[in-house]
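**Q** Take this sequence and fold it.
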Amino acid sequence: MIIQFNTDKTINGNERDQSYFTTMIAEGLKNYESHITRIESHLSDENGKKDGQKDMRCLLEARIEGKQPVAVSCQANTIELAVSGAVDKLTALLETTIGRMQNH
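**A** Predicted coordinates for the structure are as follows:
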């Protein structure tokens, strides 16, 4: 499973953060890695430099073998919470999607 990491211009995408979030995503989705070819992660600050509630956004797009890509997003007060929330949402979506594939 390949994890592609993208940030907007307001979020620092340094190597340490990229490694931390990539590991967080990989650990959260390890039960589904045999079905996933690639994960695209997009981190953004919806308000730019201004402060605001739930302005950090994480969009995760999963490419599943033989299926259309699926995507989820989560907005939270911090990047860590946004990534964690998006991983939780994607896990639930993959459980449903892969479960349906196995039942057919």
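**Q** CA only for contacts and neighbour counts going forward, please
**A** Will do.
**Q** neighbours of E95, just the number please.
**A** Residues near E95, counting by other C-alpha atoms under 10 Å, number 14.
**Q** Tell me how far G28 lies from K89.
**A** 10 Å (C-alpha to C-alpha, to the nearest Å).
**Q** For the residue nearest the centre of the chain, give me its contacts.
**A** Nearest to the mean C-alpha position of the chain, by C-alpha atoms, centre = their mean, lies L60 at 3.1 Å. Counting by C-alpha atoms under 8 Å, 6 or more residues apart in numbering, L60 makes contact with 39-42, 71-73, 86-87, 90.
**Q** Which helix or strand contains it?
**A** strand 56-64 (DSSP states H and E).
**Q** List the buried residues in that strand.
**A** 56-64 (16 or more other C-alpha atoms under 10 Å).
**Q** Show me what whichever helix or strand comes after that strand is packed against.
**A** Note on strand 56-64: by DSSP H and E, the next helix or strand toward the C-terminus is strand 70-76. Contact here means 3 or more C-alpha pairs under 8 Å, 6 or more residues apart in numbering; DSSP states H and E; on that basis strand 70-76 packs against strand 56-64, helix 79-103.
**Q** Another for comparison:
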Amino acid sequence: MKIQVNSDNHIDSTSRLEDWVRSTVEGALAHYDEHLTRVEVHLSDENGDKPGPDDMRCQMEARPKGHQPVSVSHKASSLDQAVEGAATKLNHALEHMFGKLRNKRAGANALATEETSGNTDALLQEEFLENDQALHS
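**A** Next comes the predicted model:
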């Protein structure tokens, strides 16, 4: 999984900040590593140079293989909190998406098994009726 970090003009993006963001995202999404091609992280200061509550924003977009992108954002008073909050939200969103896919596959497998079982029951019933007719003839 590739992690790309972007920031606006109001955030002093250093290699140390980018490394920390990457490690935070990797830690939060490690169990989805095989399923994601890329995660884009966008850091911004909503109010620019003016201070304010919850003015730091982190948007994360994950690109699951073969599926539409999943995007979340989190606002907080510090950049650390914004990144950690967005990473947690993205983890939950991916958990939900992959959980739905697993349930959908499990339902399809159960249906296929039920159809196969139904065919087997029909064949057994047909065989029983043929044997019953042969005995009574």
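**Q** Put the buried members of the contacts of L60 of structure 1 into a PyMOL selection.
**A** Applying 16+ other C-alpha under 10 Å to the contacts of L60 of structure 1, the buried members can be selected in PyMOL as follows:
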select buried, resi 39+41+42+71+72+73+86+87+90
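**Q** out of the contacts of L60 of structure 1, who's nearest Q18 of structure 1?
**A** S41 (10.2 Å; C-alpha to C-alpha).
**Q** So the closest one sits against G13, correct?
**A** No - with contact defined as C-alpha atoms under 8 Å, S41 of structure 1 does not reach G13; the gap is 11.6 Å.
**Q** Report the angle between the strand or helix carrying L129 of structure 2 and strand 56-64.
**A** Assigned by DSSP H and E, L129 of structure 2 falls within helix 79-136. Comparing the axes of helix 79-136 of structure 2 and strand 56-64 via axes from the mean of the first three to the mean of the last three C-alpha atoms, to 10 degrees yields an angle of 30 degrees.
**Q** Pull the number of nearby residues for G85 of structure 1.
**A** 19.
**Q** about what we covered before: and the closest residue to the residue nearest to the centre of structure 1 other than its chain neighbours, which of the three is it?
**A** Closest residue in space to L60 of structure 1, ignoring its immediate chain neighbours: S41 at 4.7 Å, by C-alpha to C-alpha, 6 or more residues apart in numbering. At S41 of structure 1 the chain is in strand, as set by DSSP: H, G, I helix; E, B strand; the rest coil.
**Q** who's in contact with the nearest residue to E46 of structure 1 once chain neighbours are set aside?
**A** Sequence neighbours aside, D55 is the residue nearest to E46 of structure 1 in space, at 5.0 Å (criterion: C-alpha to C-alpha, 6+ apart). By C-alpha under 8 Å, 6+ apart, the residues touching D55 of structure 1 are 45-47, 75-78.
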